[in-house]
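>>> prediction below, plus the sequence it came from.
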Amino acid sequence: MPRRIKKILQALISFLVAGVFLYLAFKDTKFSDLWESLTQVQYVWVVLLVPVGLLSHYVRGVRWSYLLRPVKRGISHRNLFSAVMIGQMMNNVLPRLGELVRCYGLGRSERMAITSVLGTVVVERILDLLIFALMICGVVYFYPAVLLPFVENTDVVRPLLLFGSIASFLVLILLFFKGETIFMILKFVQPIVPRGFREKYERSIEGFLSGFKIARMSDTFLPILLLSFFMWFMYAVSLYMAFLAFRDPILLNLGFDAAIILLTASTIAFILPAPGAMGTYHSFLTVALVQLYGVDSVMALSYSVVTHEVGYIVTTAVGLYYFLKDHLHISEAEQAAQQSAKP
């Protein structure tokens, strides 16, 4: 399939996913009721979400600098932050394109090879995936009530969740100190991967190995780990602060544990191929608030709209500002990636 047609199909699928989930989220809601709910929001708290969100992106950039230390030390925090925001902005428009553009932007501004920068992003994704797995297993283990809508006897599931938390943490440690071991395990299971996915699987694990070799994370284990947890903590803080923006008694009485549970739901929403988690975020958070905490459906959707749109608008605006200021072009990023992939 020609590359151009493949890109068009991927974009169409992304917008289709967003459209389906937007329909599911809003189909039973009267917009007059939604508007009335939004007009009652205390927007002082909404404004405070902006610096919290920007701080979390800044921390992501600082963590990235530790992954890039073997390539270059003393990378400008301004360039790191701008690259992260540009990537977020691009993902709000076309999923998966953001990683390429942010790597190209940082590589150009700091005069680094795009292959080196892209390699660290592979490791960064694995880090976030493992921390997310650790978080979701830990949260559900300590707050098994969230499983009640889906599982009758939570005591049966809790040992599995505890095992999942321990396994995720061990893999996280192994990634830092014995990354080659993980690579060997992934290589070992390659023959059982279906043929249609085998080539892509092989490229993925090769990308992991190259990223690991670049990052050499055993030297920066502690700061990367602390920054990772602090970044995820800030994500949860923003969701908790949003509770205070609503006059709904149920939302006001929700604790930080509820924010962490919503964070797991929102993370799953961002994994799906919808631009900026449009629709998927609204659907997942609304269902979580209604099913787990008994929040009114209109109020739950209002919460989803406010928290999503604040993040979406801010990241798009700031990312677009840096994209224009740094004179970046998507075509140049794609061309640089293609050239770097050549032997």
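Perfect, thanks for sending it.
>>> going forward, measure contacts between C-alpha atoms and count neighbours the same way
Noted.
>>> so Leu161 sits right up against Val139, yeah?
No: counting by Cα atoms under 8 Å, Leu161 stays clear of Val139, with 9.1 Å between them.
>>> tell me what the strand or helix carrying Asp155 is packed against?
Using DSSP states H and E, Asp155 sits in helix 154-177. Under the contact definition 3 or more Cα pairs under 8 Å, 6 or more residues apart in numbering; DSSP states H and E, helix 154-177 sits against helix 114-142, helix 179-188.
>>> in that helix, what's buried?
Within helix 154-177, the residues that count as buried by 16 or more other Cα atoms under 10 Å are 154, 158, 161-162, 164-166, 168-169, 171-172, 175-176.
>>> picking up where we left off before, the helices and strands packed on helix 154-177: which one's closest to Ile268?
Nearest to Ile268, of all the helices and strands packed on helix 154-177, is helix 114-142, at 9.5 Å by Cα to Cα.
>>> please compare the first structure with the one that follows:
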Amino acid sequence: MLHPRIKQTIQVLLSLGLAIWIFWFLYRDIEIDTLWSQVQSSNWIWIGFSLVISLFGFWLRGWRWTLLMDSKEGKPISSGDSYHAVMVGYLANLLVPRAGEVARCGILSRTNGISIGHLLGTVILERSIDLVFLMGTIAMAFLVENQLFISLANQLVNLEFLLQKATQNLPIILGGLGVLVLFLYILFRKFRQHSLILKAQNFLREIYSGIKGIARLGNPWGFWISSLMIWVIYFLTMFAVSKGIASTANLSSGEVLLVMVMGSIGMVAPVQGGIGTFHALVAFILIQLGIAEQDGKIFAAIIHGTQLVLILVAGLISWIYMMQKPAWNKPVRE
């Protein structure tokens, strides 16, 4: 049995190795001079604007987080401290995937005396809501660019042939679906006490309970509107960078939305900062939109690179600021 620290180190090194390999495989044919030339020719007013928008999005995420904190312990958390904790979390994610959630909770627990358990509960709810909005954004992108979705699906399978076969064998398919549903029901009934089933049920129950609990917040409308605005800001960030690069300046809003969706999926992958996966998915969808392969890869490198620098600089500033704050000492009752 491996020691937990050794196991964690191996996992981190494997994820980092995978990220580096994907990045190298994607950019092995692009010369540094070509990339640098594209960087120099880009409109940095637009790209600078995208960074300003991103910073506001980070602050808004911190402000939204404070709306979920109703613990009576410790001292109240300001939106400024919450923002700095969020940035420390983003910084930690560059080192260890998924470590940011624990890092930002830990640093606020240190300075404000609120239990990590309570803070982690708010983060889980926050991530659950973000997942709901991501699914909604994917659905919106499908509605806006449905022809492209169908075209991509046709590249993988012949949809017309499948539809024809399904129509011809409809009774068999319906019967098969009925048998499948019955089988899954029996399987669920038999193994409903299995740990995986119980964990899944508990996770869904917590999400449902958390969503219901949002209505009891002091500012529920503020929470939902800020959640929506965070995704609008993601879109505006991608849109601003697309305007700043000549090869993508003519993309429509719907196409930029599709690129944003692919980038968001790439960032969900368990690798440091979405390195490699973000680039691969964004470049892939841009190629499908008619952008030259090299230009698509360079676009992905520029937007990810600028965001990476922003997180490094702002995250380090936030980490230094929060570490200089005195640790919370629980008042002693007389």
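All right, it came through fine. Being a predicted model, the structure only gives us computed values, none of them experimental.
>>> where does the TM-score land?
TM-score of the superposed chains, computed with TM-score structural alignment, normalised by the length of structure 2, equals 0.79; 293 aligned residues with a Cα RMSD of 3.1 Å.
>>> I figured Ile214 of structure 1 hits Val71, correct?
Yes: assessed by Cα under 8 Å, Ile214 of structure 1 is found in contact with Val71 at 6.9 Å.
>>> what do the two both touch?
Residues touching both Ile214 of structure 1 and Val71 (Cα atoms under 8 Å, 6 or more residues apart in numbering) are Ser116.
>>> which one of the two is surrounded by more residues?
Regarding Ile214 of structure 1 and Val71, a neighbour count based on other Cα atoms under 10 Å identifies Ile214 as having more, with 21 against 16.
>>> what's the helix or strand for the more buried one?
Assigned by DSSP H and E, Ile214 of structure 1 falls within helix 195-215.
>>> helix or strand right after that helix?
Sequence-wise, the next helix or strand downstream of helix 195-215 of structure 1 (DSSP H and E) is helix 221-243.
>>> and that following helix, what does it pack onto?
helix 43-67, helix 114-142, helix 256-271, helix 297-325.
>>> same list, these, but as TSV with distance to Leu106 of structure 1 please.
Shown next, in TSV, are these (distance: least, Cα to Cα, whole Å):
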stretch	distance to Leu106 of structure 1
helix 43-67	11
helix 114-142	8
helix 256-271	23
helix 297-325	11
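>>> who wins for proximity to Ser76 of structure 1 among these?
The nearest among those, by Cα to Cα, is helix 43-67 at 8.8 Å.
>>> how about the helices and strands packed on helix 154-177 of structure 1, which one is nearest Gln291 of structure 1?
Counting by Cα to Cα, Gln291 of structure 1 lies closest to helix 114-142 out of these; the figure is 15.2 Å.
>>> off-centre distance for the closest one?
With Cα atoms, centre = their mean, to the nearest Å as the basis, helix 114-142 of structure 1 stands 9 Å off its chain's centre.
>>> cool, and stretch 291-308 of structure 1?
Centroid separation for stretch 291-308 of structure 1 versus its chain: 21 Å, with Cα atoms, centre = their mean.
>>> buried residues in it?
Buried positions in stretch 291-308 of structure 1, judged by neighbour count with 16+ other Cα under 10 Å: 291-292, 295-308.
>>> most packed of the helices and strands packed on helix 154-177 of structure 1?
The highest mean neighbour count among these, using mean count of other Cα atoms under 10 Å, belongs to helix 114-142: a mean of 20.
>>> pull up the aligned stretch in structure 2 for it.
Counting by TM-score structural alignment, helix 114-142 of structure 1 pairs with residues 116-144 of structure 2.
>>> next: stretch 77-91 of structure 1.
Mapped onto structure 2 using TM-score structural alignment, stretch 77-91 of structure 1 spans residues 79-93.
>>> now for Leu161 and Val139 of structure 1: what residues contact both?
In contact with both Leu161 of structure 1 and Val139: no residue, using Cα under 8 Å, 6+ apart.
>>> report the spatially nearest residue to Gly276 of structure 2, omitting neighbours in sequence.
Closest residue to Gly276 of structure 2 apart from its sequence neighbours, by Cα to Cα, 6 or more residues apart in numbering: Phe23 at 4.4 Å.
>>> the one you found: which element?
According to DSSP H and E, Phe23 of structure 2 maps onto helix 4-27.
>>> show me what that helix is in contact with.
Under the criterion Cα under 8 Å, 6+ apart, residues 96-97, 270-272, 274-277, 279-280, 297 lie in contact with helix 4-27 of structure 2.
>>> repeat for stretch 296-315 of structure 1
Here stretch 296-315 of structure 1 has contacts from 25, 29, 33-34, 37-38, 46, 49-50, 53, 85, 88-89, 92, 239, 242-243, 246, 248, 276, 281-282, 285-287, 289-290, using Cα under 8 Å, 6+ apart.
>>> count of neighbours near the residue nearest to Gly276 of structure 2?
18.
>>> ok, back up a step: tell me the angle of the helix holding Asp155 of structure 1 relative to helix 221-243?
140 degrees (axes from the mean of the first three to the mean of the last three Cα atoms, to 10 degrees).
>>> before we move on, the earlier item: nearest to Gly255 of structure 1, out of the helices and strands packed on helix 154-177 of structure 1?
helix 114-142 (13.0 Å).
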